[in-house]
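**Q** Got a predicted structure here, sequence first:
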Amino acid sequence: MTASPSASPSNAPDPTTEQPGLTPEARRAVIVVLVGAVLAFLDATIVNVALDSLSSALHSSLRTIQWVVTAYLLAQAAVLPMTGWAARKVGARRLYVASLLLFTLASVACGLVDSAWALIAARTVQGIGGGMMIPAGQIILVTAAGPQGLARVMGAVGIPMVLTPVFGPTVGGLLLDHAGWQWIFLINLPLGVAGLALALRLLPADRRGEDPGPLDTAGLVLVSLGMVGITFGLSQAGGDHGLGSVEVLGPFLAGLVLTAGFVLRALRARHPLLDVRLYRDRLFGSASFVTFVFGAATYGGMILMPLYYQVVRHEDASTTGLLLAPQGIGAAVAMGLSSRLFEKIGSVTCVIGAAVSVVASVPFVLIGADTSYWLLGLAMVVRGLGIGLSVMPAMTAAFQALDPGQINDATPQLNVAQRVGGSMGTAVFVVVLQQHLAGGTTPADQATAFGTTFWWVFGTAVLAVLPTLLMAAVERRRRQDTGSAGNSARTAVDGVGTA
């Protein structure tokens, strides 16, 4: 089934209707999925601070060790597109448990290896588990919560999404200093075991669903290679290669061509791997674009402040993590507020969050070598508020635009949008920063380079405002159409009764 402009207008929040709390089933789903979300997002950031230590411990070059990060990202990109089909085939609960088990076992393997390439292989398997775990968990949540509880469950599980990139480097630094590099992976074992026990105990058995049909193998090859090409090309930027280099543009453009080929095939195939016709729904399409742009602004921007503290202010990894904490605190507070605010005013929440993000970006373009840590902390709290009021409400709006049967197709596509947006933002901002850092020897010169790069973050934040306005306008029109249809129906019934 494809979405249409009038497919599910009743899903839009009604400010006059009091929203009920979460059902017990939805609360249990939140508890389970939170554990998996913490694992996946923490592991994506905690390794970044350990690359130099891994290079020394495993007697390998930093260029080789960089594949510990790259292989994880590529594996996630390759499996994300097939999670919707897999969830239909085996059930979302079974897929979640299997991916969490795979992630946990691969984490143990990462902590036991004694060579760089063995670690890269184990990280690839870990990426496969993590790439399936997050979408499977979201499918479980959306199904358990239903339209009325969707904002609250998305707000709850969004907290680790914004907190772990902030606290991950701190945890990684502490483990490196006091336990050894193996424990940045072995720490996942107790968390994974707890998550598996909770999933098996609290999640209801999968209901028999629709037959997903045969696996679209050709489509899977096209989109997986496309995602890998895009991700790999972007990951090459920021090292020794610029955005216009063959090493970046070659795989990136090849990935775009393959992805375009997948889209054309999906529009004609009887059983496509993903239903790309969902983008015909203007609310889903605009919400997806918001997710993409905020992925770029959020995850791309997150890489700059840690580098500023370490390059310009010469702080260590642990101190840097603590200095980043205000942004996580602001985001966590906003996540708690965003669900209730979304239930009252709908997608206008995203407009407010986008505007706050624009305002919060201003202090960073003025950053200097001796800018007060208190001022930076306050600005980061406000920036966190903007992120928390935008990211998950946009995904919530996207899910509410659809019928329940379309969730399995929507979830991996939203995750891909966010992941690719984050990769593109990171690549662009790092390249811009490197270009302006070149030749800068004094802290003042280096701080100026960061301020110039933050103008790009500011521009991305401004760009994010436009689709949030469109999203709010589409949602408002649907609510008005629903009200008009309801009034017409009541008038017709009254007329019959009078006759």
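**A** Arrived safely.
**Q** When you work out contacts or count neighbours from here on, use the C-alpha atoms and nothing else.
**A** Fine.
**Q** tell me which element residue 206 falls in.
**A** Using DSSP states H and E, residue 206 sits in no helix or strand.
**Q** Now for it: which residues touch it?
**A** Residues near residue 206 by CA atoms under 8 Å, 6 or more residues apart in numbering: 91, 92, 93, 94.
**Q** and the gap between the second one and residue 139?
**A** Using CA to CA, to the nearest Å, residue 92 is found at 7 Å from residue 139.
**Q** now do the last one
**A** Taking CA to CA as the measure, residue 94 falls 12 Å from residue 139.
**Q** between the two, who's got more neighbours?
**A** Using other CA atoms under 10 Å as the criterion, residue 94 and residue 139 rank with residue 139 on top: 24 against 19.
**Q** does the more buried one really touch residue 408, like I thought?
**A** Yes. Under the criterion of CA atoms under 8 Å, residue 139 makes contact with residue 408 at 6.4 Å.
**Q** okay, pairing it with this:
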Amino acid sequence: MNSQSAPVTSQKLDGAVLRVAGVVVLGAIMSILDVTVVSVALPTFQEEFGASYARVAWTMTGYTLALATVIPLTGWAADRFGTKRLYMAAVALFTIGSVLCAMADSITTLIAFRVLQGLGGGMLMPLGMTIMTRAAGPERIGRLMAVLGIPMLLGPIMGPILGGWLIDVATWHWIFLINLPIGIIALIYAYVVLPKDAPEPSESFDFLGMLMLSPGLASLLFGLSSLPEEGTMSSAKVWAPMVVGALLVIGFVLYSFTPRHPLLDLRLFRNRNLTVASITITVFIIAFMGAGLLFPSYFLQVRGESTLHAGLLMAPQGLGAMVTMPIAGTLADRVPVGRTVPFALVLIALGLFTFTQLDADTSYWLLCGSLFVMGLGMGGTMMPIMTSALKTLTSHEVARGSTLVNILQQIGGSVGTAIMSVLLTSNLNDSTPVPLPNGQTATEAQLAIGSQINPESAQGIDPSLIQRGLDFAATAFAHTFWVAFALVLCTFVPALFLPRKREVAHLNDDQPAAAPIMVH
């Protein structure tokens, strides 16, 4: 019997559903790991390609922008072409993009291939949720969310560790090549297990909206990321793309109220809960994702740790989230999120404050403890806010609301990584230029960071000069963390307007509620 149409007779997840779950979890692990695995490789990319920090950060920014681009396309394409075909195409595109990333010979081609990889990876999670919901039925969504929570919990822990280990024992190419055997297994597994497609074309897709929003965001972020290199807003490389991007985004917002099925249904912002939750998530993600980019870079560039050790030092954050995420998921159905989320944000602010006091030899016990506290707060923040955002929508609005919130998250992540990389690069460039034995010059911070990544480069240079540069670099990181800390404090403002009374769910239409898209 086709698992898509099988009647649900038990709340347990039977063998057929678990086999489908295996396909989805495998794809989710590929996609989520690749968001975190690259974070420890950024300094390696700087050294390999001779690029600025703001430039190599585009390997993450471009990936998350690609995710944001394809999330709204996925639902339409699944109806048009079928979930099995599209899922296999997404796995293939992600795998091909991974192999091309490993073959990149410049930072520009690496960024381009990361975008291609993101276009495939962005479809894996929403498609996986659709496939799982159809296989198990709406009665078992809670259990499915628990299954798909596995890669969400493992990603922040295993990503940096796996990336660091592969760079240490092999080369940076292997953080991408590792996806080749996994992708092949996932393709074969999906072909054998997933039920045959029965595509039913539905609503039209807003191609015009996509052509305005995606290039607009990319143009804005490109202009912003060019600021440290150019040194002034008056440079055409900075202001021209920012102006073009702003006009495209404004044009999209004005246009999006016209089509019947817009790329982003901004009409949903009439729902107060969705609006407040969206603002809270967006501001929080800008701060949290931006800060998340800086943690491994500090361990690598200032403390001189190996990529594997940097990944291991990041693990406490994921462990903290693992503790609180199941508890927060249970409480979200019983306690209004307005009464729990502010306490989680307090934990994040407390943990992040430690990093505003960084120096070149801050205790690892203090830093790892602070990351664990931040993880505790993270686990109690994201899923409860998502639940609040979608709980009071009708069933035919949930899919569009989920798409809207998830795109805002991806955009927030892109903006956060771009802003923090720009600020850090700018702060590091402010240190004093010094002459080198070979007749060239470098700033104190650049000299110190270079000596940590490649100790041979420090030969013949006064050790006190390197130490002064490390102190300056640590201060540059601390100043950048102050911006992230201020943004977390700003998150408290919309969070105070989250529901403090029990919400009445409106999922009472004839159709079963669509499953929310899981976040990366």
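**A** Looks like it came in fine. Owing to the predicted nature of the structure, the values given are computational and were not obtained by experimental measurement.
**Q** need the contact list for the nearest residue to residue 196 of the second structure once chain neighbours are set aside.
**A** Among residues not flanking residue 196 of the second structure along the chain, residue 84 sits closest, at 6.9 Å (CA to CA, 6 or more residues apart in numbering). Applying CA under 8 Å, 6+ apart, we find residue 84 of the second structure in contact with 190, 191, 194, 195, 196, 197.
**Q** One more: residue 364 of the first structure?
**A** Going by CA under 8 Å, 6+ apart, residue 364 of the first structure touches 376, 379, 451, 454.
**Q** Considering these, which are maintained in the second structure?
**A** When these are mapped onto the second structure and checked using both residues aligned by TM-score structural alignment, their matches' CA atoms under 8 Å, the preserved contacts are 376, 451, 454.
**Q** any chance of those in TSV, with distance to residue 156 of the first structure, neighbour count and secondary structure too?
**A** Putting those into TSV (distance: CA to CA, whole Å; neighbours: other CA atoms under 10 Å; DSSP: H, G, I helix; E, B strand; the rest coil) gives the following:
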residue	distance to residue 156 of the first structure	neighbour count	secondary structure
376	27	19	helix
451	33	23	helix
454	29	25	helix
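**Q** now, among the residues you listed, which is nearest to residue 247 of the first structure?
**A** Within these, proximity to residue 247 of the first structure (CA to CA) peaks at residue 454, which comes in at 25.5 Å.
**Q** What is the equivalent residue in the second structure for that closest one?
**A** Aligning on TM-score structural alignment places residue 454 of the first structure opposite residue 481 in the second structure.
**Q** Give me the distance between the closest residue to that match other than its chain neighbours and residue 426 of the second structure.
**A** Once flanking residues are discounted, residue 481 of the second structure sits nearest to residue 356: 5.3 Å by CA to CA, 6+ apart. In this view, residue 356 of the second structure and residue 426 of the second structure are 17 Å apart by CA to CA.
**Q** Which residue ranges of the second structure form strands?
**A** According to DSSP state E, the second structure carries its strands in the segments 433-435, 441-443.
**Q** what about the last one, distance to the chain center?
**A** On the basis of CA atoms, centre = their mean, to the nearest Å, strand 441-443 of the second structure is displaced by 34 Å from the centre of the chain it belongs to.
**Q** The first one too?
**A** Chain-centre distance of strand 433-435 of the second structure: 37 Å, with CA atoms, centre = their mean.
**Q** packing partners for it?
**A** strand 441-443 (3 or more CA pairs under 8 Å, 6 or more residues apart in numbering; DSSP states H and E).
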